[in-house]
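Participant: Provided below are the primary sequence and the corresponding predicted coordinates.
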Amino acid sequence: MKLAKKIGLKHLIPFLPLLALYVVLILVFSPDQLVGDEGRYMYYANNIIEGFYADTSDPWIRNGPGYPLAITLPVLLKTPFLLIRLLNVVFLAMALLLFYQLLAMFIKTPRIVIAICYLLGLYPPLARSVTGILSESFSIFLMCGFLFFFVKLCTHQFKQGRNLFLSGLFLGVLALTKVIFGYVILLGILGCLVTFIFNTSKKIKLSLFTFILSFLFCIPYLAYTQHVTGKKFLWGTHSGEMLYWRSTPFENEYGDWVSADIITGKSESNYIDTESLVANHGEFIKSLEPYSAIERDSIYKEKAIENIKNHPTKFAKNTVASGFRLFYNYPYTHMPLKVSTYFYLLPNTFLIVFLLITSFLVFTNIKVVPFEIYILGFLSIVLMGGLTLLDGRVRHLLPIIPILIFLIAYTLNRFLQVKIINREA
């Protein structure tokens, strides 16, 4: 505990090589123009500058306003794309500092704490996302902030008001950045209420207050989406399309999302069999072009529910494939096994193995595991389950990685002891 209290910016010094690596990756691999999802985030940031978020005549809401708000000032100042990408280094520096402080509450050896932080910082998918104007680095910072202040809230008896506010703030902004966390927050509220029936401990109350507060931070956004779309509790207009692709009944398709522009011929792709995709989905997707984004979302959902009812076995197969993509980034529809798949194979295999060990240690020490560990484990399971049901892919797993590494580190540090036995003695 004393170590955690003494931590300041000077504790970033051990991570300077890692931060320098991020800078090199950005300088070397950043494209000259916007690519992929970068254009979407810039689009929303420019909208915020103009005084709105979505076009009220046809509101198209693909993500929450969290990350666009974070880059609004650089966009307003017409900052070069390269410098906006370098903001990822700032976000990750703050994330590492918070993660260090979190681990230092429980692990007494600074070198071990630093080593675990490097495991987070060198996680391979993170190295790939750091070069883009993407929300992953910002999301990891928000997750580390939530973890730090939430654990402090549950383990310390001082400054609880501050820790409650900050843990709720970080989680709320995370939900505005990755909208799946909005549903996680609601399940957290429900889970705490059910638990509270049987156990009225202070930690359950604090957890419940954290989830409620984080949801309150999301209410202005939900009020806005209801105002522009007429739909209550709308986080975005993309879920129907994702569910449609997850429910695909066609063979050799694995439930991963495919851009409608590829099907309609508005953009090119590196898919092997685009003709097959067009044959299977072209007529339906082209029939949606006259409709607004809200109407398309509803039609996609209706078609997805129909597919699930008529082809439940295929939906189950797609779900298994989605689970594999969440950790191994494979399989994808009509795409071959790529060399980059092996980029995820080794680290995520180790991750899964250690998560299994962690689960075993928790269940064998179930009476002494603190409540906050159960809450974080619950959040992890809900998040991984939700991502698998929607659109499992490694990039979407990134915001959860700090939770998973923390749970592994905490559990191994507390419940596992390794001894070397000299049998010749």
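Facilitator: Cool, the structure landed. Note that this is a predicted model, so its numbers are computed, not measured.

Participant: Every contact and neighbour count from this point should use C-alpha atoms.
Facilitator: Fine.

Participant: what about residue 190, how many neighbours?
Facilitator: Using other C-alpha atoms under 10 Å, residue 190 has 14 other residues around it.

Participant: and the comparison structure, right after this:
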Amino acid sequence: MIKSITRNPYIIFLPFLIFYACFIIINRAPELHDDEVRYLEFAQHLLKGFYSPKYPHINLWNGPGYPITLMPFAAFNVPVIFIALLNAIYMYMAVVFLYKGLLIITNYQTAILCGIIMGIYPNILSVLTMVYTEPLTYCLVSGMLYSIIRCCYNKETKYLIVAGLTLGFLTLTKIIFGYVLIMCLIICLAFILFKKYKTNYIRSAKVLLIAFACTLPYLAYTYTLTGKLLYWGNSGGLSLYWMSSPFNYEYGDWKHPGLTNRQYPKLYNIKLKEFTGLLKKNHLQEVKIILRHNEIDRDELFKQAAVKNIKHNPIKFLQNYYYNISRMLFNFPYSYAYQDAAIIRNILTGSLVLWSSLACLVFTIYNWRKTVYPVKFILLITGVYLLLSGALSAYPRQLDVMIPVLLFWCGFVKANAMKFNFKYTVEGQNVIDEHQLTSINIPLPVAVEHAPPYASGIPTIK
């Protein structure tokens, strides 16, 4: 009885749910701010039977995934504090899903350790009180991770469908995953054509196709509005424009098209006018012409201006890409901005993320053939997402939502790597590679008792 309670993740991680809820209640302001207003407006639109206003005022700034979850709250005009409290549940479930996923392919000690690290990850608190997409995205990423592992290990159709639906709703929440789906599907189809062992790649392609099918109603809707195929949203053009900026002291971070330079980090008022003047000197003429057009044409014109900048200044684009990676990890540099003391925390957490990722990358490459397929598939999705994120104006929150994957990866490597040895541990067992794994149907574990870390990542099951 006691043992079953101590191994129940919903009980183990309950203190995190309580802490998250208390933190939100104490720190949440009663008013809506910035992007929160837009998400609630989209929810109101959905309740009225549409998502975006019609031409010429089309607004597809973000996908409908998050506004769909807000519809019941918008319908009954629920106070914002209760909407924010959803974040506590999202983050709690993200920890639980990570634990359950790791328990399948590692052992109890590794799963509980990574779950605790996930629960105390400090960057969570920066978005926990906000009505933003990030807490839901944490939950969906962990849910995707867990469902893919079950799909690959159980080989039952229901888990394949759940994995696809989770990834599909993640795509509707973060539309950048639309491009991730397409790129990953192309890669999987290429492997199906040229690889001898196709079973895993076929299963991955099915997951991706189900996810893509989830987005088809939205894509059909955007086609009726814009006449453009595979049109996910109109926010990418402006982001790419700032990312491609060829000017000195501009590092690819997003700026308002009004060129006010009032984004994070906040500036001293004495310098605000001077820095805004530099922005206008560099961009006013071009931006002013683009803003004369409707929203969809603006998106296209910003993309064209970005492509022109990249062609004429490819080295500066690569520098901005490097700055983007730095911002995702360390929250700096920012254009025309002073230092912020909060960056110190980001330097510490970003350094841990960076060096942990590099260490895992070395172990994984060295043992690639011994790495089980679900880990490879999850890393493929994550890698494509991060590569694409680096090409747009990026911030820590773009990286933070993939922390469940990093912890999953670290946990898998920890459970399979001998201390001071690059090779995975094999204790009296033959190594089972990814091709042999496809012919085995392993039930989910009821309990995993201090399972030795095998090179295949398959635990001893009782």
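Facilitator: Received, thanks. Just so it is clear, the structure is predicted and the values come from calculations on it, not from any experiment.

Participant: Once they're superposed, what TM-score comes out?
Facilitator: Here the superposed chains carry a TM-score of 0.92, computed using TM-score structural alignment, normalised by the length of structure 1; 410 aligned residues with a C-alpha RMSD of 2.1 Å.

Participant: what does residue 235 of structure 2 align to in structure 1?
Facilitator: If you follow residue 235 of structure 2 across to structure 1 using TM-score structural alignment, you land on residue 238.

Participant: Thought residue 61 was touching its match, still the case?
Facilitator: Yes: the pair residue 238 of structure 1 / residue 61 is scored as a contact, 7.1 Å apart, by C-alpha atoms under 8 Å.

Participant: Spatially, and excluding backbone neighbours, which residue is closest to the match of residue 235 of structure 2.
Facilitator: Computed as C-alpha to C-alpha, 6 or more residues apart in numbering, the closest residue to residue 238 of structure 1 that is not its neighbour in sequence is residue 62, at 5.5 Å.

Participant: neighbours around that neighbour, how many?
Facilitator: Applying other C-alpha under 10 Å, we find 16 other residues in the vicinity of residue 62 of structure 1.

Participant: Who are the contact partners of it?
Facilitator: Counting by C-alpha atoms under 8 Å, 6 or more residues apart in numbering, residue 62 of structure 1 touches 236-238.

Participant: element containing it?
Facilitator: Under DSSP states H and E, no helix or strand contains residue 62 of structure 1.

Participant: quick one: it from residue 286 of structure 1, how far?
Facilitator: When distances are taken as C-alpha to C-alpha, to the nearest Å, residue 62 of structure 1 and residue 286 of structure 1 turn out to be 20 Å apart.

Participant: Residue 107 of structure 1 now?
Facilitator: 57 Å.

Participant: If I align to structure 2, which of the contacts of residue 62 of structure 1 are still contacts?
Facilitator: Taking both residues aligned by TM-score structural alignment, their matches' C-alpha atoms under 8 Å as the threshold, the shared contacts between this structure and structure 2, drawn from those, are 236-238.

Participant: Let's have those in a markdown table, adding neighbour count, distance to residue 84 of structure 1 and secondary structure.
Facilitator: Formatted as a markdown table, the entries for those read as follows, by neighbours: other C-alpha atoms under 10 Å; distance: C-alpha to C-alpha, whole Å; DSSP: H, G, I helix; E, B strand; the rest coil:
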| residue | neighbour count | distance to residue 84 of structure 1 | secondary structure |
| --- | --- | --- | --- |
| 236 | 20 | 25 | coil |
| 237 | 21 | 27 | coil |
| 238 | 19 | 26 | coil |
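
Participant: And these, which is closest to residue 181 of structure 1?
Facilitator: Within these, proximity to residue 181 of structure 1 (C-alpha to C-alpha) peaks at residue 236, which comes in at 12.7 Å.

Participant: Setting the sequence-adjacent residues aside, check what's closest to the closest one.
Facilitator: Once flanking residues are discounted, residue 236 of structure 1 sits nearest to residue 61: 4.9 Å by C-alpha to C-alpha, 6+ apart.

Participant: show me the contacts for the residue mapped onto residue 213 of structure 2 from structure 1.
Facilitator: Matched to structure 1 by TM-score structural alignment, residue 213 of structure 2 sits across from residue 216. Applying C-alpha under 8 Å, 6+ apart, one finds that residue 216 of structure 1 lies in contact with residue 172.

Participant: can we see that at 10 Å?
Facilitator: Contact criterion C-alpha atoms under 10 Å, 6 or more residues apart in numbering gives 168-169, 172, 210, 222 as the residues in contact with residue 216 of structure 1.

Participant: What is the nearest of those residues to residue 43 of structure 1?
Facilitator: Proximity of those to residue 43 of structure 1, judged by C-alpha to C-alpha, is greatest for residue 222, which lies at 19.8 Å.

Participant: Check which helix or strand that closest one maps to.
Facilitator: Counting by DSSP H and E, the secondary-structure element that holds residue 222 of structure 1 is helix 202-229.

Participant: mean deviation of whichever helix or strand comes after that helix from structure 2?
Facilitator: Tracing the chain past helix 202-229 of structure 1, the next element assigned as helix or strand by DSSP H and E is helix 239-246. Its match in structure 2 and helix 239-246 of structure 1 itself, once the structures are fitted together, sit a mean 0.7 Å apart by mean C-alpha distance after the TM-score superposition for structure 1.
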